[in-house]
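# let's see this in three dimensions:
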Amino acid sequence: MELYHGNFQDLLGRILWIAPSCKILAPTIGFLLLYGLAPSQKGKLSMAMTIEQQERFETLVRQLEKDSRHHPTNYQIKVALLAILGYAYILFVFLLLLGIIWGARTFLVAASSEALTNQLNLMAILVSLGVLRLFWIDTKIPKGLPLDRLHAPELFATIDRLATILQAPKCDRVFLTDELNAGVLQSPRLGLLGWQQNYLFLGLPLMQALSLQQFRAVLAHELGHLSGNHSHFSNWIYRLRKIWFELAERFPEQENSGSFLFQWFFHWYAPYFHAYSFVLVRANEYEADRCGVELAGLKNEAQADINLAIYSYFLHKSFWPTIYQQAEQHAEPPSDAITQLLQQLKIGLSPREAAKWLDRALAHRTDYEDTHPCLLDRLTAIGYDLDQIQPPEPPTQTAAEYFFGELLWSFADGLDREWKNEVAGSWEKLYLRAQQQRRNLAALDEKAQKRALTVEEMWKRACLTSTLQEAHKAIALFQQVLEVEPNHPLANYQLGKILIEKNDFQGINYLEKAIATDPELVVPGCDLLYDFYQNQGKIKQSKFYQQKGQKYYCLWKRTQQERSRISHETPLFPHQLADGEVRQLSEQLSTYPEIKKTYLVRQKVTLFPEKAFYIFAIVLQTVKGAEANRKSHEEIIDRLENDLNFSGNFRVIILPNSNLKLEQAICKISGSCIYY
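A predicted model of the protein is given here:
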């Protein structure tokens, strides 16, 4: 009997020769079999959507919302069938591959080729392991401090009581985090087969912002997602949705694998399932809110929602920007950021500030980018009297104080260290960026002593002065820009911002002019004017700008989305900049040793076409012994986007690009090469 000594690729070739009828399907065995050896087909699979896809998605979800209201049973059947389809396709591919191998094996057994038969047995095992590996879900567990019953007995007792009432599975691990949030995470031990391991994450800032009963409502909400008292079906879809999402995002990252067998399917399936399950998952959020009402009472559930909405805005708009502003002066992040936050949450906000953030939260409307409903819809759904909505009083004793006592600040110290380590890299980049900005400002100041600056140089000098020095010092510099170019949008915007922050009503006119001349400044401009009039107690005027900003918000987001994408099919045109501006850009680009050549073109856009959008395409070179060679493309792009003396709307890309046709299209544009 002839022994087979060839490799697996040779074996595959023999199978194709033996079984020509399988030529189309058999190569798939090779890719899956040679997991980690054969090259994969790299495709893009992402839940990020284009404008057109987003519009189709929203149209479909609206239709499904109607279906779920008028024909709930039919809707759930459709979702269930779609969920099963994912499993069915995986099983189909698996059985198909095994069927091909088994057919070849049967042929070889009949031909008395024992060696090849043994090889095919091994191939079947490897195919099984390959499919298992593809769908083995290794869930990333968020960082946090692990809690145990010894140090927080009352907290665990509360969790156990609520889980028992809700018939929810026990929490295997509980972690304390630095976020104003709480959540449950299920990690399937057996991949798609389940056997969930349950994690509960509790934000220490959240516990410090809420009273005991308000926190109990939040806890009931999170455990409600796992509740056995409510719809097992919606909970199953809730979990499955996360699994498909993770697989859809992971497939493109899997190199040298057989993932291409499933990639094309999930490229269609994941977004479609995302839309079909969207309505059900949002309903699951409302159902979880009702769990909070049942176990903690209507008032506590409502006040928890209101408090979290208020403090979310406070953290996003005030606290964290103030913390990160320190990176301009300090090379290391503060060692007590979370402690500072907890102290602020204990003190609470002034009535005026709390009312301002609450008004912002109530103005937000439910959209199709997040399954979580807006605050107003959540309060309406649980039957809370909307006339009674107001910022809750700070609790006498917070949930964090109740459960942790003297250990609270020990936990805060631990989270301080975690936070500092986590942000160290990004903080260093901010600090280095600030140092580069100082050098750029010094160069512009020196240049201003020797010659007249261009408009773009004047604008950049004013911006850097405003950022790195006291803002009032930049007023005269912005005014100089406007003397030369009265309708300069960003100069009007920045000057108006500085003035209204000083409670100077002249800033209104500058912001109005910025809004009128640049549609992309409508949303941030209205945001500033809303805050200004709120602080002045002029509610009618503040509402006007709030509504105007909301009206433009969706269009503004679509504009950002459109400008974030470019391909070889995107129409490109000459930049049409003045010669003086091209010279100053070329002069600035010459200070980057890693840049060999730069192209500048104008990209056609359909939204706000009157607002030009530019592409800087950079060709890099190796500089012997230079630090620049160790910088990543992302670092170079980030530096250019922040440093260039250019107020136009633009993005930076690095050439050679993976899209050769795009690179060729850019280089063909007349006058596009501005530095070489």
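# only C-alpha atoms from now on, for both contacts and neighbour counts.
Fine.
# can you give me the helices in the stretch 51-200 of the chain?
51-70, 72-110, 114-134, 153-166 (DSSP state H, counting those that start in this stretch).
# please generate a structure for the following sequence too, so the two can be compared:
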Amino acid sequence: MPNLRRHRLRISAWLLLGDVALLTLGLLLCLLPALLLVALPGLFGVLAAVATFPAAPFGLVMLKVPFSSRVQGDEDGIPLLPEQVPQLFTELERIRSELGAPRLDAVYLNSQFNASIRQHRVLAGRTRNVLWLGLPLLDTLSPAACAAILAHECAHIAHRHGRYASRVYFARLQWQAVSDRLERNRTLSGAPLRLFVEWYVPRFLDISLDFARHCEYQADAEAARVCGADTFAQALIGTALQRRALAEDYWPRLYTQAVNQPRDNLQPLLELARHGLLATPVDAAQAGTWLHAELCNSTERSDTHPALAERLAALGIDTARTDLPLNWQRAQPSAAQAWLGEQHHALAQRLDQEFAEFIRERCNDAREDYQALVGEHHELLRKQRIRSLNSDEIARLAWLYRTHLDDNPRAASLLEEALEQDPEHRALRQQQAFSLYQAGEHQAAAQRWQQLAAEPGPYQLGSLRQLSMLAMTAQDWEQASHYRQQADRLQKQTNAEQGPPQYHAHELAAVEVNKLAQTLAPLLRIAGGVWLLRLPDSRHYVLLVQARENLLLRLVSRLTGEQNYSQRNCEQLLDRLMPRLHLRVEAYLLEDNDPRLAQCTEAARMRLDASPD
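As a prediction, this is how the structure comes out:
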């Protein structure tokens, strides 16, 4: 608790610093024309006052920001009442009483896979406590797991995190408003404030987000005290697994089915409420593989919540175990079935009606994705009639047969023929491993993944995860642990590096490079440098472009917030020239400090006078 007090004091000091800066700079900008009129003699003073007059309205806006009213946000969703769902409110009252939390003023049901609570002041200084419950969360987790999550949320208001967090959140909105104002008014009059914002905002965010994570740890500890550490840990794990199952499989599958079998009134939340077990994860081994990958993620500076591994470690859970006990299946009965009772399906239907526009957008997105895959399939077949496909194209076509068209035998035959011609191609071998696994030939698939796992590259980590899953399926815990440790080290190393992607030499013939250079000639004449590289293990290319810059251009850009004319010209030329290229190329405009510049060698530089080697 003392630690949180220190955090609050630090944040309060930074909030005060920000308000004082806004008031001081705003006052100076308001008075600037008058000060110049008085300080400079005669005509010079009048001209200076006229020139700086636009600074006064800008300063007035700055003065108003610290005193602007706090927008609390809409209380959206379906309001729930005790007489409507008594079981839910009985559980809420039990949890609230055990934690000593204040009463809830409102409870809403929404369509998010989440639960959240908000505190804010209303009339006479009283605090309003509002809880939001996501129906997908209630529909997939057990009553015990959801009770632990509710205990975590109630712990926030028991310790008054919510109201203070709202104050910090509102401060972020204030500074966002200031940044937006600076973006719209890119003038020298805003330069002092722009420089302060660039210095202040990143530091304020670091401190406020660190405070938010400390609040999460404290709420976790309170939930574990009330519900038990194992129960709360299972709630955290179940949330991670079911979120992935819904996001990566269930929702996409549902919307894709709606494309193939058009329906006038798709009701995804009602479908979920009526649905039984989810298709993924298929078993405890796949769930364990998902969990191991999630546990390798670390907390980022911009995160309001600590990473799963850190939260479990704080609860005393040994995350190094390969055979962690998992409630990986969708709960039967779910919290929604237990707490919403007869109102369950009616509430799901109401939410579907409220979010009908969002559902239509998702259906349109699924239709566009489906049509894009159909178009890609037809394009590959067209190329196949004209010429032999290269190995990358065959791997992609096999993937389309296997996943999009559900024709694994066709994919297997295509891959077998291609590997006779190019036995070392990694994308082909990876696709064959999945095809063999899909056909039930697990031993042959494991051999392919073992080969890929031994080769550094983009398929190494995924192959290690698949081998760990196969070992867990066979209950070979020693082998599963061996593969998991290798995969964890590789994933953590990749996460820690987080460097720029490593490109390869483009390996194009001189005639191809000359053809590109002629197309890009206008860009090559004005840019400081243009380099062509290749993405590893593919025939996709990247064009790295650096605009011409100098100290004066950088200084003016920093003070006014304007992009310098050289960068703007390069962007415009890229927009115009890229569609004319005959290769698949992605273009990136680099800043001076971009780490990818280290890969921009003379051998990769594009020149107008390029000649055959």
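# TM-score for this pair?
Here the TM-score for the pair of chains, by TM-score structural alignment, normalised by the length of structure 2, is 0.69; 538 aligned residues with a Cα RMSD of 5.4 Å.
# hmm, back to that, make TSV out of the helices of the stretch 51-200 of structure 1 and add mean neighbour count.
Shown next, in TSV, are the helices of the stretch 51-200 of structure 1 (neighbours: other Cα atoms under 10 Å):
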stretch	mean neighbour count
helix 51-70	14
helix 72-110	16
helix 114-134	18
helix 153-166	16
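# nearest to Val605 of structure 1, out of these?
If you check each of the helices of the stretch 51-200 of structure 1 against Val605 of structure 1 by Cα to Cα, helix 51-70 wins as the nearest, at 12.4 Å.
# what does that closest one contact?
For helix 51-70 of structure 1, contacts defined as Cα atoms under 8 Å, 6 or more residues apart in numbering pick out Asn74, Tyr75, Gln76, Ala275, Tyr276, Phe278, Val279, Tyr368, Arg558, Gln561, Glu562.
# the last one -> structure 2?
When you say that, I think you mean Glu562 of structure 1. Counting by TM-score structural alignment, Glu562 of structure 1 corresponds to Pro500 in structure 2.
# next, its match: secondary structure please.
Using DSSP: H, G, I helix; E, B strand; the rest coil, the structure places Pro500 of structure 2 in coil.
# quick check: buried residues in stretch 665-676 of structure 1?
Neighbour-count burial for stretch 665-676 of structure 1 flags Ala665, Ile666, Cys667, Ile669, Ser672, Cys673, Ile674, Tyr675 (criterion: 16 or more other Cα atoms under 10 Å).
# figure out how far it is from the centre of its chain.
Here stretch 665-676 of structure 1 is found 34 Å from its chain centre; the criterion is Cα atoms, centre = their mean, to the nearest Å.
# with stretch 83-100 of structure 2 instead?
On Cα atoms, centre = their mean, the centre of stretch 83-100 of structure 2 falls 34 Å from the chain's centre.
# then stretch 464-480 of structure 1?
The chain centre lies 33 Å from the centre of stretch 464-480 of structure 1; the measure is Cα atoms, centre = their mean.
# measure the aligned residue in structure 1 for Ser116 of structure 2 to Leu176 of structure 1 for me?
Residue correspondence to structure 1 (TM-score structural alignment): Ser116 of structure 2 is matched to Gly183. To Leu176 of structure 1, Gly183 of structure 1 is 11 Å away according to Cα to Cα, to the nearest Å.
# between these two, which contacts overlap?
With Cα under 8 Å, 6+ apart, Gly183 of structure 1 and Leu176 have common neighbours Phe201, Leu202.
# thinking again about what came up before, show me the buried residues of stretch 665-676 of structure 1 that map onto helices.
Ala665, Ile666, Cys667 (DSSP state H).
# out of those residues, flag the one nearest to Thr467 of structure 1.
Looking across these and measuring by Cα to Cα, the closest to Thr467 of structure 1 is Ile666, at 33.9 Å.
# quick check: that closest one touching Thr598?
No: Ile666 of structure 1 is beyond contact range of Thr598, at 10.6 Å (criterion: Cα atoms under 8 Å).
# what's the overlap in contacts for the two?
Ala617.
# ok so, going back, helix/strand/coil for the closest residue to the match of Ser116 of structure 2 other than its chain neighbours?
The shortest distance from Gly183 of structure 1 to any non-neighbouring residue, by Cα to Cα, 6 or more residues apart in numbering, is to Phe201 (5.2 Å). Assigned by three-state DSSP, the conformation of Phe201 of structure 1 is strand.
# for Phe201 of structure 1, what are its contacts?
Gly144, Val174, Phe175, Leu176, Thr177, Ala182, Gly183, Val184, Leu185.
# and it, what's its match in structure 2?
Match for Phe201 of structure 1 (TM-score structural alignment): Trp132.
# what sits against the residue nearest to Arg311 of structure 2 when sequence neighbours are not counted?
In space, and not counting its chain neighbours, Arg311 of structure 2 is closest to Tyr217: 7.0 Å by Cα to Cα, 6+ apart. By Cα under 8 Å, 6+ apart, the residues touching Tyr217 of structure 2 are Pro306, Arg311, Ala314.
# out of those residues, which is nearest to Cys30 of structure 2?
Closest to Cys30 of structure 2, out of all of the contacts of Tyr217 of structure 2 and judged by Cα to Cα, is Pro306, at 43.1 Å.
# that closest one touches Thr299, doesn't it?
Yes: using Cα under 8 Å, Pro306 of structure 2 is in contact with Thr299, at 5.4 Å.
# which one's more surrounded, those two?
Pro306 (20 against 14; other Cα atoms under 10 Å).
# element containing that one?
Following DSSP states H and E, there is no helix or strand that holds Pro306 of structure 2.
# please tell me how far it sits from Phe113 of structure 2.
Distance, Pro306 of structure 2 to Phe113 of structure 2, by Cα to Cα: 18 Å.
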